[in-house]
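Asker: next one to model:
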Amino acid sequence: MKTEFIKQLNQSKTIEESLRFLAENVSGKIVFSTSFGIEDQLITDAVFTQNLNNIEVFTLDTGRLFQETYSTWHKTELQYNKHIKTYYPQANTLESFINEKGINPFYESQELRKQCCHIRKVEPLQGALKGAAVWITGLRAEHSPNRNTLEILQWDEQYQLYKFNPLLHWTTEEVKQYVAQKGIPYNVLHDKGFISIGCAPCTRAIKEGEDFRAGRWWWEDASKKECGLHR
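Answerer: Model prediction:
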C-alpha cells in the first residue's frame, strides 16, 4: 500500500473512522475475524453500526467453543440484524484425527495440540482469507509479549495480505469502558476471569497476578502460546 495511505490510516482516529477509511479506500476484499472476545465485539459494533458491508465479518467454529461464546454469537446477530459468516474444519480430516488420536489428544503433547489447532483453526482460516487484501484483527499488545512488535498495519507474509490491528495499543480498561458505554454484547466469561477465550478444553480463567495468556494451554511452556493463526 502507498505510504500516504498508511500514514492516514495510522493517524489518530476513532475506531469507527479508521474502519470507515479502510472500507472506503481499499478496493480489494476486506475481512474481519471474530472469536467473540470483547475486543472483537468492539470492532464488530463499529463495522455493523456503520453498515460497512464491504467488510466481511466471519468466525471459525472449531466445534469445541464454550456455550457462552455461542450465546454471544447469537445475541450479536440479533442485536445488529447481521449475519456472521462461519467457517468449519474439514469433516473428513477432523474425523480421521479424532479416530486416530482420541477426543482430547492436545493434553498429551504440544505437537498434538498444534495439530488440533491446525485442523480446527488454521485450515479454515486459510479458506476465509483466500483472495483477501486486508485482514482486520482484534489483536492487542497487552495480550502477549510476542505481540509487542506488531504494527497497526503490516504486511503478513504468511497469508500474503495486509493485517490491520486497530486496537493494538488500546488498554483492557479502554476496551471495557467502550463496550459498556455503547451497550455492546460481550461474552460473560470475561466477568469470570477469562481474558483470552478460545476452545473450552484449552481455556481457563486466570488467577490474580497471572499473565494474560496464562489461561490458554496452561499445561504447556508459557514462552510462546499461539495456535498458529497469528505469527
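
Asker: please make it C-alpha for all contacts and neighbour counts, starting now.
Answerer: Will do.

Asker: report the next helix or strand after the top helix by length along the chain in sequence order.
Answerer: The longest helix of the chain (DSSP state H) is helix 67-80. Next helix or strand after helix 67-80 toward the C-terminus (DSSP states H and E): strand 85-87.

Asker: which elements pack onto that following strand?
Answerer: strand 55-60, helix 123-128 (3 or more CA pairs under 8 Å, 6 or more residues apart in numbering; DSSP states H and E).

Asker: which residues touch stretch 53-63?
Answerer: Stretch 53-63 is contacted by residues 23, 29-35, 44, 47, 84-89, 120-121, 124-125, 128, 199 when judged by CA atoms under 8 Å, 6 or more residues apart in numbering.

Asker: report the buried members of these.
Answerer: Using 16 or more other CA atoms under 10 Å as the burial test, the contacts of stretch 53-63 include 23, 29-35, 44, 47, 84, 87-89, 120-121, 124-125, 128, 199 as buried.

Asker: can you show me the strands along this structure?
Answerer: Under the criterion DSSP state E, strands of the chain are mapped to 29-33, 55-60, 85-87, 132-136, 153-156, 161-164.

Asker: contact partners for the residue nearest to Leu65 when sequence neighbours are not counted?
Answerer: Once flanking residues are discounted, Leu65 sits nearest to Cys199: 4.6 Å by CA to CA, 6 or more residues apart in numbering. Going by CA under 8 Å, 6+ apart, Cys199 touches 62, 64-66.

Asker: to compare against the first, here's the next sequence to fold:
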Amino acid sequence: MESHSIDYLRTSTADLSWEDRLEWLSREFPGKVCFSLGFGKEGMVIADAIFRKNLPIRVFTIDTGRLFPETYELMDLVRARYKTQFEVYFPESRDVEQYVRQHGVNGFYESVENRLSCCEIRKKRPLKRALEGAEIWITGLRKTQSDFRSQFEEFEWNEYHGLFKFNPLINWSKEEVDEYLETHRVPTNRLHKSGFPSIGCAPCTRAIVKGESERDGRWWWETSHKECGLHLDITREVKQSTSTPITRIVKTA
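Answerer: Okay, the predicted model is just below:
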C-alpha cells in the first residue's frame, strides 16, 4: 500500500511544477498538509510559494529557545511581509528543566549522547506534536546539503511519523535556491551573508570557511552525520558511535 501510494503521488504530479505540486497536495489532502519552516534559505523558498499563493497548507516552526536573534528578526519580518501567521512549537519546559539539572545549560558540548538528547527535547518532541494529524509533511531538504541527505527522494514514506514527506527542492542546487530568492525578493536570515549557509541553534552553529560543506558549521565540535534527528526514521539508520570522544569547549572572556 505504501509503495503504491508513493507511486500514485509521483505519477499524479509528474507533469506539474513544484509549486503546482504544493497546490495539488493541498487539494488531495485537505487540512492534512503541513510545512516545517526552519527559516533557512530553502525553507524561505517554499514559504514564499505557500504564502504568495495563499495555499491552504499549515505552516509551523520549532522554537528551541536557543535560536539566533537574527532568526527571530526574520520570523517577524515574514509575518509583516506576507501578512500571515504560522504556528510556533516549543519544547516542554519540564523536559528542558530536567536536562539542565542533569547536564547543565550547555551540556551538549560534553558528548554526542548529550547533544542528541538536547535535540530530542528541543526539536524532535515538538516536531512530533506539530505533525499530529498530518498526512503530508513538506520539508526543504536538498541532496547536495550532505551525504546523508543525498539518500532522500522527492516523495517518501516516513515510517517513524506514519506520513508522506514531500521534498520539493530535493534536486535543487544552491545556485537555484539563491536565484529564486533573488528573483522573488524573498527575505532571508542576515547570517547567511556572514558565512552561515545552515543556521540552527546559536550555541551549535558557526560560520563555515572555504572548503567546508554547507553543514560543517553545525555541531562543529563533534564528528557526526550533522543531523539532529528530525529526518531520521526507523527505515533509514545512520551509523554513529555515541562513544566518540568529544573535545570540551572552554569559553574564555
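
Asker: TM-score for this pair?
Answerer: Once superposed, chain against chain, the TM-score is 0.95 (TM-score structural alignment, normalised by the length of structure 1); 228 aligned residues with a CA RMSD of 1.2 Å.

Asker: pick the most buried one from the helices and strands packed on strand 85-87 of structure 1.
Answerer: Mean neighbours per residue, mean count of other CA atoms under 10 Å, is largest over these for strand 55-60, with a mean of 20.

Asker: re earlier: figure out which of the helices and strands packed on strand 85-87 of structure 1 is closest to Leu78 of structure 1.
Answerer: Closest approach to Leu78 of structure 1 among those (CA to CA): strand 55-60, 14.7 Å.

Asker: measure how that closest one sits relative to strand 29-33, angle-wise.
Answerer: Angle, strand 55-60 of structure 1 to strand 29-33, by axes from the mean of the first three to the mean of the last three CA atoms, to 10 degrees: 40 degrees.

Asker: starting at the chain centroid, how far to strand 55-60 of structure 1?
Answerer: Computed by CA atoms, centre = their mean, to the nearest Å, the chain-centroid distance of strand 55-60 of structure 1 equals 10 Å.

Asker: mind putting the helices and strands packed on strand 85-87 of structure 1 into JSON lines with distance to Lys163 of structure 1?
Answerer: Putting those into JSON lines (distance: least, CA to CA, whole Å) gives the following:
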{"stretch": "strand 55-60", "distance to Lys163 of structure 1": "13"}
{"stretch": "helix 123-128", "distance to Lys163 of structure 1": "14"}
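
Asker: quick check on the contacts of Cys199 of structure 1: which are buried?
Answerer: Buried among those by 16+ other CA under 10 Å: 62, 65-66.

Asker: all helices for structure 1, in order.
Answerer: Going by DSSP H, structure 1 shows helices at 3-10, 15-25, 38-49, 67-80, 91-101, 110-117, 123-128, 172-182.

Asker: highest mean neighbour count out of these?
Answerer: It is helix 38-49: most buried of these by mean count of other CA under 10 Å, with a mean of 21.

Asker: which ones are touching the counterpart of Gly43 of structure 2 in structure 1?
Answerer: Counting by TM-score structural alignment, Gly43 of structure 2 lines up with Asp40 in structure 1. Each residue near Asp40 of structure 1 by CA under 8 Å, 6+ apart is listed here: 33-34, 137-138.

Asker: can I get the residues you listed in JSON lines with distance to Gln154 of structure 1?
Answerer: Shown next, in JSON lines, are the contacts of Asp40 of structure 1 (distance: CA to CA, whole Å):
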{"residue": "Ser33", "distance to Gln154 of structure 1": "16"}
{"residue": "Thr34", "distance to Gln154 of structure 1": "19"}
{"residue": "Thr137", "distance to Gln154 of structure 1": "12"}
{"residue": "Gly138", "distance to Gln154 of structure 1": "14"}
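
Asker: so what's the nearest residue to Leu181 of structure 2 once chain neighbours are set aside up against?
Answerer: Sequence neighbours aside, Val45 is the residue nearest to Leu181 of structure 2 in space, at 6.5 Å (criterion: CA to CA, 6+ apart). Shown in contact with Val45 of structure 2 (CA under 8 Å, 6+ apart): 177, 180-181, 186.

Asker: with distance to Thr144 of structure 2 added, can I get those residues in a markdown table?
Answerer: Listed next are the contacts of Val45 of structure 2 as a markdown table, based on distance: CA to CA, whole Å:
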| residue | distance to Thr144 of structure 2 |
| --- | --- |
| Val177 | 12 |
| Tyr180 | 17 |
| Leu181 | 18 |
| Val186 | 22 |
